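Undergrad: give me a model of this one.
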Amino acid sequence: MCRPFSDGAIEPVGMMNASAMNARNTNARMNATTIESIVSRTPSPVDRLAAAGAVSTGAWESGMSSSAKGGRPPQAAHIAACSIASHASYIDHPILEPTVVGRGGPVKKEPTDAAASARLDTPRPVRRRSSLHQAPPPRRCEGNVEERVNRRIDVIVNPVAGGSRSGQAVARLRGALRDLGFDVLIRQTRGRGDAARFANEIAEDAALVVAVGGDGTVNEVVSGLAGRTVPVLIVPRGTENILAKFLGVRGDTRWLAAAAARPRCMDFDAVVANGRRFLCVSGVGFDADVVRRLERRRRGHISHFDYFWPLWRTFWSWRFPPLRVEVDGTRVFEGRGLAFVGNVPRYAIDLRILREAVCDDGLLDVCIYECAGQERLLAHSALTLARRHIGRPGVYYHRGRHVRVNADQPLPVEVDGELLGETPVEYTILPRAARFVVGALSA
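TA: As a prediction, the model looks like this:
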């Protein structure tokens, strides 16, 4: 085996002449002298610790001698001192100060100078979070079921929601609620509008109302309550159940019964689109045409597979007509594309189109995709699946309290997976207009 010299000659490995050895030893001594000179001019970790008052020089020398006596090499103590000194450099840092944990939680040390105080008092951007995201401590609903004289629970059931029958689940829930001492009244819908009518007939002092179905059924129940403070407990039986997933609602009987007996609630904004209330997301254009095709074919229960042909046909036939979007009176978009308006980040198949939406901030979130063909639509879809679409070219994101969408030719509009009608459409926000049960209070 051979290796090249710097001058191009070849030297056998393991055979080194004396001159090369001497040259290398000389270089090593020169490097050691240079390093020693640099170290002598640089404050040592001990000096830094002594200056900070963390350790005295005498203590350090005593520790070094004891380390040497115990067979521990002085280098180990030196390395430890370097580590301690590196941490000691943060002792007086105004931002990275250690916190003291007391009974009331972390307590930050007071800054030692005016400059540090100014830095700590500077406001920092905080991401908008809803009370649900912040995981608030459990609290009772106003008029908790244990305090109400009326022990009646109304159960509104959509028997054709989703892809399976809900009769057995409703029967189990009714038995569990009756075992807890509630009077249970079950009413089944037969068509659109029945759930809203049943909810409108519920007394103001009712314990709570249970909505068994999908997002459309929940929307009707909230619309029928018309802003009353009766809590709504969702039993997810729809195809997507966007709202139930967002709220963390489970479908097993034991969890639902516990939540009904000792509900932990949160308030929720509602959206009004051309006079109709909804809670999640509305789409204008492409996805609304998919919903329109699906409703023409629907004959009862549906599943995700029922969306395939409507989606396939809309994908190849949609021409992306131009539309205009206004937010709080200002036109923010005009051109070919599709628009989404809503109140929660979650959409079908867990798409996060309105990724920054907060359900109780009193604002509508608007996402507009500039799109004129299938290739561009696929690119937008891929970015949305990866949750990286916001801020990309051709994607416009806005917030406001009033949104209007119009077009030269009428475009279909859907709300929470149900066909609303056609453009023009106007959206307004109703802050904290609904109340949902999101869990059970601990005993």
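Undergrad: make it CA atoms for all contacts and neighbour counts henceforth
TA: Will do.
Undergrad: that's a strand at Ser164, yeah?
TA: No - with DSSP: H, G, I helix; E, B strand; the rest coil as the criterion, Ser164 is coil rather than part of a strand.
Undergrad: now do the SS call for the closest residue to it other than its chain neighbours.
TA: In space, and not counting its chain neighbours, Ser164 is closest to His301: 6.6 Å by C-alpha to C-alpha, 6 or more residues apart in numbering. Counting by three-state DSSP, the backbone at His301 sits in coil.
Undergrad: any idea how far Ala195 is from His301?
TA: Applying C-alpha to C-alpha, to the nearest Å, one obtains 17 Å for the distance of His301 from Ala195.
Undergrad: so the residue nearest to Ser164 sits against Asn158, correct?
TA: No - counting by C-alpha atoms under 8 Å, His301 does not reach Asn158; the two are 10.6 Å apart.
Undergrad: quick one: which of His301 and Ala195 has more around it?
TA: Ala195 (26 against 15; other C-alpha atoms under 10 Å).
Undergrad: contact partners for the more buried one?
TA: 156-158, 189, 217, 220-221, 224 (C-alpha atoms under 8 Å, 6 or more residues apart in numbering).
Undergrad: repeat that for Gly439.
TA: 249, 255, 258-259, 263-265.
Undergrad: again with Tyr347
TA: Tyr347 neighbours (C-alpha under 8 Å, 6+ apart): 242, 280-281, 353.
Undergrad: just the strands in the stretch 101-250 of the chain please.
TA: All strands of the stretch 101-250 of the chain, identified by DSSP state E, counting those that start in this stretch, fall at 105-108, 152-157, 183-188, 208-213, 232-236.
Undergrad: one more, please, to line up against the first structure:
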Amino acid sequence: MRALLVVNPAATTTSARTRDVLIHALASEMKLEAVTTEYRGHARDLAREAAEAEDIDLVVALGGDGTVNEVVNGLLHEGPAPEALPGLAVVPGGSTNVFARALGLPNHPVEATGAILHALHERSERTVGLGLASGTRGSEDESVPSRWFTFNAGLGFDAGVVGRVEQKRERGKRSTHALYVRQLLRQFVDEPSRRAGRITLERTGEDPIEDLVLSIVSNTNPWTYLGNKPLYASPGASFDTGLDVLGLSRLSTAAVTKYGTQLLRSSPERGPQGRHAVSLHDLSEFTLHSKVPLPFQMDGDHLGLRTSVTFTGVRRALRVIV
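TA: Model prediction:
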């Protein structure tokens, strides 16, 4: 087997020594080429080259969810073809690693490498569904390139939190869960539309859902982690179904207290519920429109401002080693 290992040298939970150990472990079982990323988007470019090659069987992503997202978008540059494209393996190296943990992999990179090697020996893999976000036809965002996401996306409040975290990281702050909590509180204080949202959800054959402040699109669960605690925004979300949505139409102090508490207590059986909460399950396609440009994020990566995004749930999009 020939494999490409894409290494993010800035991965927050691995050192250079750890990465060397992982590379040697993988290289002992396969013909491995390891490449270190040098710029934003480099992992995508490397994965695209691997997808276009005829002799690469596997692409291994060593990094956080952002690195994994880039690799996935490189592999699927020409669209899904699970049997024709290289498989994907993930060695978690970020602060949260939602995708790897949702696949059932250990959160420790050395243990995850051992699990991957065992899965390769046993020929264990699964084909997962993914989400695709595109600029809506006829909108000012129509020309925005389509992009795949592995576990979640958001337009509005949660994307604003992600944007704030990225700004802090660019100034040298470490990506920690405490940093996310602080920026969430600051986003809440500064949110201009806490009581009347600006987002409308539209889907074919159904009445629109209007005035949402927050819209979390999930491709699997949990939605994210607070330390080692999983948070379930949409407990029914799965790699084997379409997309799920949690929308909130109010973010008053009382509403945040209520839904925040529900989220902290959420489980695979129950997520946030209430008069101002909208939960939709297994959607194949829908569009989020905004009256004004709002922050947009995918897999924890802030992508700027959008006024309209169309989401598609694509089943059996990519083979992963688990």
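Undergrad: quick check: TM-score for this pair?
TA: TM-score of the superposed chains, computed with TM-score structural alignment, normalised by the length of structure 2, equals 0.82; 285 aligned residues with a C-alpha RMSD of 1.9 Å.
Undergrad: of the contacts of Tyr347 of structure 1, which is the nearest to Ala118 of structure 1?
TA: Ile353 (38.9 Å; C-alpha to C-alpha).
Undergrad: from Gly247 of structure 2, how far out is Gly205 of structure 2?
TA: In terms of C-alpha to C-alpha, Gly205 of structure 2 sits 19 Å off from Gly247 of structure 2.
Undergrad: those two: which is more packed in?
TA: Gly247 (25 against 6).
Undergrad: what's the helix or strand that contains the more buried one aligned against in structure 1?
TA: Taking DSSP states H and E as the criterion, Gly247 of structure 2 maps to strand 243-248. Under TM-score structural alignment, the match for strand 243-248 of structure 2 in structure 1 covers residues 364-369.
Undergrad: and the matching stretch, how far from structure 2 on average?
TA: Here the mean offset of stretch 364-369 of structure 1 against structure 2 after fitting is 1.3 Å, by mean C-alpha distance after the TM-score superposition for structure 1.
Undergrad: check what contacts that stretch and list those residues.
TA: 333, 337-343, 353-354, 356-357, 380, 394-403, 428-429.
Undergrad: just the buried ones out of the residues you listed, please.
TA: Buried members of those, counted by 16 or more other C-alpha atoms under 10 Å: 333, 337-343, 353-354, 356-357, 380, 395-403, 428-429.
Undergrad: show me those that map onto strands.
TA: 333, 337-342, 395-400, 402-403, 428-429 (DSSP state E).
Undergrad: any idea how far the strand holding Gly247 of structure 2 is from the middle of the chain?
TA: Distance, stretch centre to chain centre, for strand 243-248 of structure 2: 15 Å (C-alpha atoms, centre = their mean, to the nearest Å).
Undergrad: got the angle between it and strand 214-218?
TA: Inter-element angle recorded for strand 243-248 of structure 2 and strand 214-218: 160 degrees (by axes from the mean of the first three to the mean of the last three C-alpha atoms, to 10 degrees).
Undergrad: can you pull out the helices in structure 1?
TA: With helices called from DSSP state H, structure 1 shows them at 18-41, 45-52, 57-69, 74-88, 114-121, 167-179, 194-200, 215-225, 242-247, 253-261, 286-297, 308-317, 374-385.
Undergrad: of all these, which one is nearest Asp408 of structure 1?
TA: helix 286-297 (15.6 Å).
Undergrad: helices and strands around that closest one, which ones?
TA: helix 308-317, strand 412-415, strand 418-422 (3 or more C-alpha pairs under 8 Å, 6 or more residues apart in numbering; DSSP states H and E).
Undergrad: any chance of those in TSV, plus mean neighbour count?
TA: TSV is the format used below for these (neighbours: other C-alpha atoms under 10 Å):
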stretch	mean neighbour count
helix 308-317	14
strand 412-415	26
strand 418-422	18
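Undergrad: any chance of TSV for these, columns distance to Arg228 of structure 1?
TA: Converted to TSV, these look like this (distance: least, C-alpha to C-alpha, whole Å):
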stretch	distance to Arg228 of structure 1
helix 308-317	38
strand 412-415	22
strand 418-422	24
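Undergrad: which stretch among these comes nearest Ala116 of structure 1?
TA: strand 412-415 (51.0 Å).
Undergrad: structure 2: matching residues for that closest one?
TA: Residue span in structure 2 matched to strand 412-415 of structure 1, by TM-score structural alignment: 295-298.
Undergrad: what's the mean distance for that stretch versus structure 1?
TA: With mean C-alpha distance after the TM-score superposition for structure 1, stretch 295-298 of structure 2 averages 0.9 Å from its match.
Undergrad: ok, and what's touching that stretch?
TA: 149, 152-157, 159-160, 162-163, 302-306.
Undergrad: which residues touch the closest residue to Thr14 of structure 2 other than its chain neighbours?
TA: Nearest in space to Thr14 of structure 2, with sequence neighbours left out and distances taken as C-alpha to C-alpha, 6+ apart, is Gly93 at 5.8 Å. By C-alpha under 8 Å, 6+ apart, the contact set of Gly93 of structure 2 is 11-14, 62-64, 108-109.
Undergrad: so what does Gly93 of structure 2 match up with in structure 1?
TA: Gly93 of structure 2 maps onto Arg237 in structure 1, by TM-score structural alignment.
Undergrad: now that match: how far from Asp121 of structure 1?
TA: 49 Å.
Undergrad: can you check Arg346 of structure 1 too?
TA: Arg346 of structure 1 is 35 Å from Asp121 of structure 1, by C-alpha to C-alpha.
Undergrad: look at those two and report which has more neighbours.
TA: Applying other C-alpha under 10 Å to Arg346 of structure 1 and Asp121 shows that Arg346 carries more neighbours, namely 21 against 9.
Undergrad: apart from its chain neighbours, what residue comes closest to the alignment partner in structure 2 of that one?
TA: Using TM-score structural alignment, the partner of Arg346 of structure 1 in structure 2 is Pro222. Computed as C-alpha to C-alpha, 6+ apart, the closest residue to Pro222 of structure 2 that is not its neighbour in sequence is Tyr232, at 4.7 Å.
Undergrad: so the one you found touches Gly271, yeah?
TA: Yes - under the criterion of C-alpha under 8 Å, Tyr232 of structure 2 makes contact with Gly271 at 5.7 Å.
Undergrad: shared neighbours of these two, anything?
TA: Common neighbours of Tyr232 of structure 2 and Gly271 (C-alpha under 8 Å, 6+ apart) are Leu263.
Undergrad: and the two? Which one has more around it.
TA: Tyr232 (26 against 20).
Undergrad: can you tell me how far that one is from Arg275 of structure 2?
TA: From Tyr232 of structure 2 to Arg275 of structure 2 the distance is 18 Å (C-alpha to C-alpha).
Undergrad: please apply the same query to Val213 of structure 2.
TA: Counting by C-alpha to C-alpha, the gap from Val213 of structure 2 to Arg275 of structure 2 is 14 Å.
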